[in-house]
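Chemist: Need a 3D model of the sequence below.
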Amino acid sequence: MAEPKQLFLNLFEMACVSHITHGLWPLPENNRHRFAELSYWTELAQILEHGGFDGIFLADVIGAYDVFRGGPETALREGLQSPNLDPLLLIPAMAAVTERLHFGVTFSTTYEPPFAFARRMSTLDHLTKGRVGWNVVTSYLPNAAHNFGLAGEVPHDLRYEYADEYLDVLYKLWEGSWDDGAVIDDRENAIFTDPAKVRYINHVGERHRVSGPHIVHPSPQRTPVIFQATGSPAGIEFAGRHAEVVFTGGRTSEEFRKAADGMRSAAARHGREADDVKFIAMAGVIVGRTDEEAADKHRLYQQHTSLDGILAHHSLPVDLTAFPRDITVREALLRAEVLPSAVPFLPLDKTVGQALDFIGGSRDDRFLAVGTPKTVADAIEKWLDEDGLDGINLRQYHSFDTARDFAELVVPELRKRGRLPEAGGAPTTLRQRLFGAGDRLPERHTAARYRGGANLDNPVESLRLSAGNVASF
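Modeler: Reported below is the predicted structural model:
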């Protein structure tokens, strides 16, 4: 009999007050206001490690939500992902108080140069002993483009073209610039690094010119685990080339399976295997010792959910709350002089009231479980076995009650069913935990073509400093 499929369990986080559960931060004993305290993150990390979580997945944005109502005021009042700290800086603190907790962190390929980011990620991979992954995003907020000197957003598919070159540079640095064994730490001869095993990459592309060599020696994973959140055709093709874990979803089981099958097919087109890509979805789990206790928590969260926060998060270019609830969305858009193409997700022939109710309840989607530990575990097993999920990013309604409830009530039930590892396992790299096939990317991944210095643009065999390029002091 086959072993039951195990769940990869992340807590979904962001270094802000209101991440994805808008309006809930003022609830009694919620710690969201402490997001800028280091102790918040170290306490949370220890709850997760001791509670049986595999990791913490850190979201990020690099702009304000300033489309709704024509400015950032609503988002600022709501604490909607602003203020927002840099998530990369939180990881060392959490790694220092844990041994097995893994970290997924979000960073955009569109605006900042790749060389400095390669250094930061290699540093994190060293400091965490290989427990880190990178969630590749291309950034979509108009304000993000303005913050980096652009007049407007880079078109969606062009952002993915930029991202392809960005990752190509990173792979050259992470996989091709240094050989294993370059660091020899020879005290007797006072040689730390063998220069013959380090090389320039000399990348010259459409957007980037990077000489190298990489400034950090090979880390446990070299390339961090590549996460990606997508569902678009360009994103799916990108995932087929690069992604190891895809953060996706769907309103139905059929939608999710269709998206996953599309990404597996894309992976096959790029010489990879279907199982080289795993899938996680955001999931809401509200658990109680009784059904009544869980239902009470669910009602509390629904009652305090902020519709304004959700509308601002959607960057809705029309304020539907300003119109009568009984007119159609089409009529409201006509009055607001907003084209339907600007809001393709809105049901034009529904009333404004129906649309607002739908948007307000959109988080109660396919991957939601409310009830006792047994009820919740049954749902999670269905997600794993019938939908084909490999893991979840657990939505936080309350910090730290959501994580504590799951750890205390759901984890023991999942362990009893063989769906989570037993407590106290040996630490592993993130890639080993996910795939069980070692710390490094498999040879069939596109990044591997640069190993040993192969396929670099104008490769230089070793570092040879001549008198002409040594700085004078």
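
Chemist: Every contact and neighbour count from this point should use C-alpha atoms.
Modeler: Fine.

Chemist: Could you list the buried residues of stretch 178-193?
Modeler: 178-180, 182-183 (16 or more other CA atoms under 10 Å).

Chemist: now swap in stretch 53-71 and tell me
Modeler: Going by neighbour count (16+ other CA under 10 Å), the buried part of stretch 53-71 is 53-69.

Chemist: So which of those residues sit within strands?
Modeler: Among these, the members found in strands (DSSP state E) are 55-58.

Chemist: got TSV for those, with distance to Asp296 too?
Modeler: TSV is the format used below for these (distance: CA to CA, whole Å):
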residue	distance to Asp296
Gly55	28
Ile56	27
Phe57	27
Leu58	28
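
Chemist: Count the neighbours of the closest residue in space to Arg419 that isn't next to it in sequence for me.
Modeler: Spatial nearest neighbour of Arg419, excluding adjacent residues (CA to CA, 6 or more residues apart in numbering): Gln6 at 4.2 Å. Neighbour count for Gln6, taken as other CA atoms under 10 Å: 20.

Chemist: ok, so what distance separates Gln6 from Arg207?
Modeler: Gln6 is 41 Å from Arg207, where distance means CA to CA, to the nearest Å.

Chemist: Let's see this one next, to set against the first:
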Amino acid sequence: MELTKQIRLNAFNMNCVGHIHHGMWKHPRDNSVDYTKPEYWIELAQLLERGLFDAVFLADIIGVYDVLGDGIRVTAKEAVQLPVNDPSYVVPLMAHATKHLSFGITANLTYEHPYLFARRFATLDHLTNGRVGWNIVTGYLDSAARGVGLKQQIDHDDRYDRGDDFMDAFYKLLEGSWEDDAVRKDREGAVYADPAKIHRVNHDGPFYKIDNVYNLTEPSPQRTPVLFQAGASQRGNRFAGRHAECVFTGGPDRAALAKVVSSIRGQAVEAGRNRDDIKVFSGLTVITDRSEAVARDKLEEYKRYASAEGSLAHQVSGMGVDLELFGLDEEITEAKLEGLYPNRLQRVGEARGRRFPEGSTRRKLLEQRAFGAYQSAIVGTPSQVADEIQKLVEETDLDGFNVTRTVAPESYRDFIDLIIPELQERGLYKTAYEEGTLREKLFGAGARLPSNHHADRYRTWK
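Modeler: Modelled structure (predicted):
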């Protein structure tokens, strides 16, 4: 199919040292160890805005990767998302240093309450002039559950049931409490807000209870932040069809990814929305230079610092499987896994519990992670990389990509200086920002959730 839409790009990052490509912090040109410094985030934001990136997509976890070797030996040594700081606090720093760059913030609703959570995101929406999105996750680490006093995670589908109830309460607070013209700021009449236009929120759901006037924030530019979601299971896709405006997904190849994208859009239609009401993103790692030979030399240089073991520690914690229980060359079979971890798939969910390829051994899995991640990279000249990006969008119907960092900030700078101009030359990427909030920029419509979204039913004052 001929590509007629412009590609969307987010910078995929995390408020920590090691994010996706583990071990890169050891590279002499990498500055990710400065993640605790304000200047790190300000300089990153200004770089990304120069490249016209739509947003910084900030991942997060609230547990630790402690399954491989039954502990954090690898995780701590290689900084595998440990330590990790709260992503929301760096957003005002970046927003103040930029005008257009937006921010997608990951937050786990399973361990939040909607009443206080709504205030936090409404405040961020105010402070960024409507440049905030929320990446909705329900969690996938037992260590996170133990950190808040549970023995293990709530079952996969039950987490999404809680999520639906959370979102209903969230919408009531942000969309249904204050009318659009409740704030009058009438100095002469001595009326800041009209009490008749502020409505009590009563939510009596199966998991969350609220009975109060929502007095914590007045309506922000978007009211509800742009809603991202990254679940890949069938239950997660149903959740996305009802709630999400942007979905982060993936697949082992283009054909599989195209099916996933089509399924997500189909879920939106089943929820009474349009197929294009959801923007679908996939992960993208790029290593580029002006010649293919130099780009490939750069990949080999990066590999010298990569941590395959760190990547494996990352993966197996989500799957709940300690592969050090297997010999280095012992085949990892489903029968052996089921013997070690009864009902594993049922508890962690089909997306996180996906099978290891037939014939897998720990040695082979480590070899596949020579670049410090399971995710491979597109390597080549700007023209070669742009060709691959264009084919991906044409063949899968993706809307855009979450661009990972390898060596920070070098990988983003290379992408901005080399790939962005090539995409622009092909008419596939914007040459200037549009005005408005994140939602307006993404969808070319209003700043608020549209009337066909599930949230609209809670605007009872209309």
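
Chemist: Any idea what the TM-score is?
Modeler: Overlay of the two chains. TM-score (TM-score structural alignment, normalised by the length of structure 2): 0.92; 450 aligned residues with a CA RMSD of 2.3 Å.

Chemist: Give me the subset of the buried residues of stretch 178-193 of structure 1 lying in helices.
Modeler: Judged by DSSP state H, helices contain none of the buried residues of stretch 178-193 of structure 1.

Chemist: Reformat the residues you listed into CSV and put distance to Ala36 of structure 1 next to each item.
Modeler: Formatted as CSV, those follow (distance: CA to CA, whole Å):
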residue, distance to Ala36 of structure 1
Trp178, 37
Asp179, 39
Asp180, 38
Ala182, 39
Val183, 37
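
Chemist: what's the closest of the residues you listed to Arg440 of structure 1?
Modeler: Proximity of the buried residues of stretch 178-193 of structure 1 to Arg440 of structure 1 (CA to CA) peaks at Asp180, which lies at 11.8 Å.

Chemist: Which stretches in structure 2 count as strands?
Modeler: Under DSSP E, structure 2 gives strands at 8-14, 55-59, 102-108, 132-137, 183-186, 191-193, 200-204, 209-213, 226-229, 246-249, 279-284, 286-288, 378-380, 400-404.

Chemist: Kindly present those as CSV, with separate columns for distance to Leu82 of structure 2.
Modeler: Below are the strands of structure 2 laid out as CSV (distance: least, CA to CA, whole Å):
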stretch, distance to Leu82 of structure 2
strand 8-14, 11
strand 55-59, 13
strand 102-108, 16
strand 132-137, 19
strand 183-186, 43
strand 191-193, 45
strand 200-204, 37
strand 209-213, 34
strand 226-229, 23
strand 246-249, 23
strand 279-284, 21
strand 286-288, 24
strand 378-380, 27
strand 400-404, 18
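
Chemist: and Tyr458 of structure 2, which of the ones you listed is closest to it?
Modeler: Nearest of these to Tyr458 of structure 2, taken as CA to CA: strand 200-204 at 10.1 Å.

Chemist: Check which helices and strands that closest one sits against.
Modeler: Helices and strands touching strand 200-204 of structure 2, as assessed by 3 or more CA pairs under 8 Å, 6 or more residues apart in numbering; DSSP states H and E, comprise helix 156-176, strand 209-213.

Chemist: Find the residue at the geometric middle of structure 1.
Modeler: Nearest to the mean C-alpha position of structure 1, counting by CA atoms, centre = their mean, stands Asn135 at 4.0 Å.

Chemist: That one and Thr106 touch, don't they?
Modeler: Yes. In this structure, Asn135 of structure 1 is within contact of Thr106 by CA atoms under 8 Å, at 4.4 Å.

Chemist: quick revisit: any chance of the helices and strands packed on strand 200-204 of structure 2 in TSV, plus distance to Val385 of structure 2 and mean neighbour count?
Modeler: Formatted as TSV, those follow (distance: least, CA to CA, whole Å; neighbours: other CA atoms under 10 Å):
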stretch	distance to Val385 of structure 2	mean neighbour count
helix 156-176	37	21
strand 209-213	50	15
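
Chemist: so can I have JSON lines of those showing distance to Tyr341 of structure 2?
Modeler: Shown next, in JSON lines, are these (distance: least, CA to CA, whole Å):
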{"stretch": "helix 156-176", "distance to Tyr341 of structure 2": "16"}
{"stretch": "strand 209-213", "distance to Tyr341 of structure 2": "36"}
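
Chemist: Which of the ones you listed sits closest to Arg413 of structure 2?
Modeler: It is, among those and with distance given as CA to CA, helix 156-176, at 37.2 Å.

Chemist: neighbours of Leu334 of structure 1, just the number please.
Modeler: Leu334 of structure 1 has 12 neighbours, counted by other CA under 10 Å.

Chemist: ok, now which ones touch the residue mapped onto Asp66 of structure 2 from structure 1?
Modeler: Aligning on TM-score structural alignment places Asp66 of structure 2 opposite Asp66 in structure 1. Residues near Asp66 of structure 1 by CA atoms under 8 Å, 6 or more residues apart in numbering: 72-73, 75, 143, 312, 315.

Chemist: please redo it, this time with the cut-off set to 6 Å
Modeler: Applying CA atoms under 6 Å, 6 or more residues apart in numbering to Asp66 of structure 1 gives the contacts Pro72.

Chemist: Equivalent analysis for Glu175 of structure 2, please.
Modeler: When contacts are counted by CA under 6 Å, 6+ apart, Glu175 of structure 2 touches Arg459.

Chemist: gap between it and Pro225 of structure 2?
Modeler: With distances taken as CA to CA, Glu175 of structure 2 is found 11 Å from Pro225 of structure 2.

Chemist: Lys391 of structure 2 too?
Modeler: For Lys391 of structure 2, the distance to Pro225 of structure 2 equals 31 Å [CA to CA].

Chemist: Check Thr460 of structure 2 too.
Modeler: 19 Å.

Chemist: do Arg344 of structure 2 as well
Modeler: From Arg344 of structure 2 across to Pro225 of structure 2, the span is 34 Å (CA to CA).

Chemist: Of the two, which one has the most company?
Modeler: Pro225 (30 against 18).

Chemist: Count residues in the vicinity of the aligned residue in structure 2 for Leu434 of structure 1, would you?
Modeler: Counting by TM-score structural alignment, Leu434 of structure 1 lines up with Leu442 in structure 2. The local packing of Leu442 of structure 2 (other CA under 10 Å) involves 17 other residues.

Chemist: in stretch 361-374 of structure 2, what's buried?
Modeler: In terms of neighbour count (16+ other CA under 10 Å), stretch 361-374 of structure 2 has its buried residues at 361-362, 365-366, 368-374.

Chemist: ok, how many other residues are close to Leu82 of structure 2?
Modeler: By other CA under 10 Å, the residues close to Leu82 of structure 2 number 20.
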